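**Student:** got a structure for you, letters missing:
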């Protein structure tokens, strides 16, 4: 999975594929599933994303001593429930070892198991989701459209603290019923056309929560830069809008887990979405300011 241009062994030629280190506390884990997307009647293909993202991350130039460990992919399973259990165990083990893990989805079903693991570990979580969709459908089975409602239910059943913030949501992609569910959950949101309000809302959210889970659904971006997703956004946001918010999250020192999801290579154009997803995955791995905007 990790190959790239090799211009020499000197440190000045270092690229990401040369940064693998089993002892690193920064972990990468692929979750190769679009079963939740299929259940949610979306466009399948996101199970191919983890390998594609790695391919486009591999050649990034590295200017310091950064290292990370790749835990491989969760890809052999018979159904979403068994896949969720495997992901939960992997992530819980990382948390017990005080490791920071970035999960490469997969559909947005990728978020539920890690959030449950964090809830069981810390009894509290503030979930930040950059997404055109709230993903709080009330459904019996786990799908890509209800991970955050399922996490809310799990927290409620176990008397855990759960707070949810969705940034970049589209009013065209969420029914009135979903807005009502967000209100029922006590969740907060900022819509795509008012995204400039996000900084202050996010700052208050970070102050109110001790442990943060971060999810980036690639469909939060405009389809002009992210065509390869399960459900493209006509309006959407751009990189310059999200980078200051990611920097704010990193500065809080509260981020324990993160994921990227809904990149669908089958619908990409000239690898635009692959490159965007790879950039964001690397940004999450670093968990520090790389760009000041």
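**Tutor:** Nice, thanks for sending it over. Remember, predicted model here, so these are calculated numbers, not experimental data.

**Student:** C-alpha from now on. contacts and neighbour counts both.
**Tutor:** OK.

**Student:** can you list contacts of stretch 146-165?
**Tutor:** 108-109, 111-112, 115-116, 119, 123-129, 134-139, 142, 185-189, 205, 209 (CA atoms under 8 Å, 6 or more residues apart in numbering).

**Student:** please apply the same query to stretch 75-89.
**Tutor:** Residues from elsewhere that reach stretch 75-89, judged by CA under 8 Å, 6+ apart: 31-33, 35-36, 74, 110, 112-114, 116-117, 142.

**Student:** which of those fall in helices?
**Tutor:** Among the contacts of stretch 75-89, the ones falling in helices (DSSP state H) are 35-36, 112-114, 116-117.

**Student:** looking at neighbours, which among these is most surrounded?
**Tutor:** Sorting the ones in helices among the contacts of stretch 75-89 by how many neighbours each has (other CA atoms under 10 Å) puts residue 114 first, at 27 neighbours.

**Student:** against that first model, consider the following:
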């Protein structure tokens, strides 16, 4: 894992706001001790969950989106460090692994223009490079018997999450995606809009459910592709559930669980599904934060829940006075997942 920048105990101390009479997550979460082999420590650690950051927006740029998702990891980890360690949720269940080293790649894309075919090709090649690193790190986390919680970057990283988990488990996995978009676009070179279609095409993704598609932003071609693969790819729409009230939110999450629950599955959360959350594809209409938290909590309560990925949040695109709120939201989602999942024994494979 040579592309990993480890998160140290000193890093954690710097972002933890100590207060008399209180215990923060930052005082209890684990980090890999200096000079210790990361893989060996992962395997022997008592922590069940491993936090891993991907501070990039290259996949978003390659998909004609607004850059800014690279900033989510720093915002989130600062917020998580200052959550209260109490009887509801314990900080020591979490090990902070660190973040992917994408510094040189991020420098390389600063002046690339996605409207230019040659530049777009360069962006896609860099996404493929990140894919390899992400899948390698996720493979090692899952193979060590832990559950990854991945934060930051574009939704292109769904591919690496799915591939790494599938390789570790020795079989294809399922995915549930809370998203306004399918990210099941054609195989035209890697970007944030086709992570799931590439994972499906290459045999790493078995069943895929998209929860809350926005009808106005799903192309006919994508709907046609999904229709042809209905035995393995299904969806519902936000409009159907919340606008026309043809379907019930709680019944729909039960239906979606029934579709994916019999195999290991990843939980993918795209923050552009929530209104007024700064992201590469910000929306004014969508599910509430409470509904998102209920969704995460529900899907975490199953022994086959194999990872959580929270992506597309872009604090850099927020107003300065509210840029910390995306990190705070991610903190809620992380603890919702841990609270619901922690009583379930890890699946042996």
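**Tutor:** Arrived safely, thanks for sending. All values reported here derive from a predicted model rather than from experimental measurement.

**Student:** which residues touch whatever residue of the first structure lines up with residue 299 of the second structure?
**Tutor:** In the first structure, the residue matched to residue 299 of the second structure (TM-score structural alignment) is residue 249. Contact analysis of residue 249 of the first structure by CA under 8 Å, 6+ apart lists 206, 255.

**Student:** against residue 171 of the first structure, how distant is whichever residue in the first structure pairs up with residue 237 of the second structure?
**Tutor:** Mapped onto the first structure by TM-score structural alignment, residue 237 of the second structure lines up with residue 191. As defined by CA to CA, to the nearest Å, residue 191 of the first structure lies at a distance of 7 Å from residue 171 of the first structure.

**Student:** neighbour count for the two, which is higher?
**Tutor:** residue 191 (19 against 15).

**Student:** please identify the buried residues of the lengthiest strand in the second structure?
**Tutor:** When the second structure is scanned for its longest strand (criterion: DSSP state E), the result is strand 205-213. The neighbour-count check on strand 205-213 of the second structure (16 or more other CA atoms under 10 Å) flags 205-213 as buried.

**Student:** with stretch 130-141 of the second structure instead?
**Tutor:** Result for stretch 130-141 of the second structure [16+ other CA under 10 Å]: buried residues 130-131, 133-141.

**Student:** kindly provide the distance from residue 114 of the first structure to residue 90 of the first structure.
**Tutor:** Residue 114 of the first structure sits 9 Å away from residue 90 of the first structure, going by CA to CA.

**Student:** hang on, I meant residue 170 of the first structure
**Tutor:** With CA to CA as the criterion, residue 170 of the first structure and residue 90 of the first structure are 33 Å apart.

**Student:** from the contacts of stretch 146-165 of the first structure, which would you call buried?
**Tutor:** For these, buried by 16+ other CA under 10 Å: 108-109, 111-112, 115-116, 119, 123-129, 134-137, 142, 185, 187-189, 205, 209.

**Student:** in helices, which of those fall?
**Tutor:** 112, 115-116, 119, 185, 205.

**Student:** now do the longest strand of the second structure: distance to the chain's middle.
**Tutor:** For strand 205-213 of the second structure, the separation from the chain centroid amounts to 14 Å (computed by CA atoms, centre = their mean, to the nearest Å).

**Student:** now stretch 56-72 of the second structure: which residue numbers in the first structure?
**Tutor:** Mapping stretch 56-72 of the second structure onto the first structure (TM-score structural alignment) gives residues 33-49.

**Student:** repeat that for stretch 140-160 of the second structure.
**Tutor:** Mapped onto the first structure using TM-score structural alignment, stretch 140-160 of the second structure spans residues 93-113.

**Student:** which residues touch residue 68 of the second structure?
**Tutor:** Residue 68 of the second structure is in contact with 57, 279-280, 313-317, counting by CA under 8 Å, 6+ apart.

**Student:** what is the nearest of those residues to residue 325 of the second structure?
**Tutor:** Among the contacts of residue 68 of the second structure, residue 315 lies closest to residue 325 of the second structure (CA to CA), at 7.9 Å.

**Student:** for the ones in helices among the buried ones among the contacts of stretch 146-165 of the first structure, which one is nearest residue 69 of the first structure?
**Tutor:** Nearest to residue 69 of the first structure out of those is residue 115 (CA to CA; 20.9 Å).

**Student:** quick check: that closest one vs residue 257 of the first structure, distance?
**Tutor:** 8 Å.

**Student:** shared neighbours of those two, anything?
**Tutor:** residue 213.

**Student:** could I get the full set of strands for the stretch 1-150 of the first structure?
**Tutor:** 26-31, 69-74, 100-105, 124-130 (DSSP state E, counting those that start in this stretch).
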